[in-house]
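**Student:** Sequence and predicted structure below; questions after.
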Amino acid sequence: MTALFRRLLGPAIDGLAPSLRAVHDEDDDQVWKGLAEIRASDNPFARLLCWIMRLPARGSGVPVTVRFERHGDAEHWHRRFGDRQYHSTLQIRNGRLIERMGPAANSFDVSVVDGALHMDLVGFRFLGVPLPRWARPACHAVEQGQDREFRFDIPVDLPLFGRVIHYRGRLERIDD
């Protein structure tokens, strides 16, 4: 089956930097490792939400491992940031990328701009309930490739609470 991001983006995927195409346009399972910088809010509600979602804990130089698995029409991303793990399942629905993480489902518009992959959150469900625009998180995730590296930059904001978490880092593919 054609890779999920190839199905989502069509020929636009050819505009991605080579290391990003290696992540998103191949059918094989992959493991990438590197380091991240994680900034998280001091707000108790925001910290609780990050803990519930198993998002990364704050830190600098945090070891990261991401395993990308392809199964049928879905991808499974298994992430480990230090001692905290979380995973998500990605599928395409109505031309959008749907990412399921525990009790949440994120809906993203995905595009390629200047060799980078942009993922803009346009819908969010928690426990199956869709949140209106004014209440849902905001996220504009960007992935860039440089040489053999995969770089990610993921800020998440919540209305009334501001920045909940911002994690960024770089990964390199580990060949088996």
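**Tutor:** Looks like it came in fine.
**Student:** drop to CA atoms for contacts and neighbour counts, all remaining ones
**Tutor:** Noted.
**Student:** Helices of the chain, start to end?
**Tutor:** In chain order, the chain shows helices spanning 4-9, 18-24, 44-53, with DSSP state H as the criterion.
**Student:** any residues touching the shortest one, and which ones?
**Tutor:** Residues external to helix 4-9 that are found in contact with it (C-alpha atoms under 8 Å, 6 or more residues apart in numbering): 13, 24-25, 73-75, 91-92, 95-97, 110-111.
**Student:** Please compare the first structure with the one that follows:
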Amino acid sequence: MQSVVSRWFGAGFERLHPLLQALHLHGGVLVGPIETALGQGLARPFGRAIARKLGIPLQAGRHTLRVEIAHRPDCLLWNRRFDDRQRMDSTFRPVGAWPGGIWLEQTGPVRLGLAVEVIDGGWYWRCRKAWLFGVRLPLASFPQSIGYKRIEDGRYRFQVTFTMPLLGKVLSYGGLLESRPARAAE
């Protein structure tokens, strides 16, 4: 069996942890507690603006996250639900192939060109390009996103942090989620 993800990675797919391989072959549902945090001082309003645009809770602290991962022949879908209220949906389209290719992530008006590094079986995103409402932006003017997903003790650890030059961290969210079979998404 293959998926859009396994085809993009090619032989490199085997470098991912077996549980990440299964998730990206069959899809699935990830559920659990997360922590969100906003930057301090001048960074705080920027973090709130990013959270508002992406559908991330504006209040820092503990939340519940449900992520439904599905595959189409030409894309990967991530549908996130924060506290069963706020929604953040992303479509990932592959360009080229690993290790030199990227994924184009579309989340609302934001599109990111993301390279992937595999480190100790984990998947680490590296932002290479950014667009807002279809307009390409210089990376220096756009909040940088640092994200990863890896397996810890049989669970799915993920972290996403947005930073800005001179301000540092403006927003982050992450947690340790339990995996459920894809049919649990129905």
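**Tutor:** Cool, got the structure. Source: prediction; values computed, not measured.
**Student:** Could I get the helices of structure 1 in a markdown table, plus columns for distance to Pro155 of structure 1 and mean neighbour count?
**Tutor:** Listed next are the helices of structure 1 as a markdown table, based on distance: least, C-alpha to C-alpha, whole Å; neighbours: other C-alpha atoms under 10 Å:
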| stretch | distance to Pro155 of structure 1 | mean neighbour count |
| --- | --- | --- |
| helix 4-9 | 21 | 18 |
| helix 18-24 | 19 | 20 |
| helix 44-53 | 13 | 14 |
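**Student:** of all those helices, which lies closest to Gly128 of structure 1?
**Tutor:** Checking the helices of structure 1 against Gly128 of structure 1 by C-alpha to C-alpha gives helix 44-53 as the closest, at 14.8 Å.
**Student:** That closest one against structure 2, how far on average?
**Tutor:** Helix 44-53 of structure 1: mean distance to aligned residues in structure 2 after superposition is 2.1 Å, counting by mean C-alpha distance after the TM-score superposition for structure 1.
**Student:** which other helices and strands contact that helix?
**Tutor:** Judged by 3 or more C-alpha pairs under 8 Å, 6 or more residues apart in numbering; DSSP states H and E, helix 44-53 of structure 1 is in contact with strand 162-174.
**Student:** Residues contacting the strand it packs on, please?
**Tutor:** Contacts of strand 162-174 of structure 1 (C-alpha under 8 Å, 6+ apart): 30-41, 46-47, 50, 56, 64, 148-158.
**Student:** What span of structure 2 is it aligned with?
**Tutor:** Aligned by TM-score structural alignment, strand 162-174 of structure 1 falls on residues 168-180 of structure 2.
**Student:** tell me which residues in the matching stretch are buried?
**Tutor:** Across stretch 168-180 of structure 2, burial judged by 16 or more other C-alpha atoms under 10 Å covers Gly168, Lys169, Val170, Leu171, Ser172, Tyr173, Gly174, Gly175, Leu176, Leu177, Ser179.
**Student:** Superpose on structure 1 and give me the mean offset of that stretch.
**Tutor:** Counting by mean C-alpha distance after the TM-score superposition for structure 1, stretch 168-180 of structure 2 comes out at 1.4 Å.
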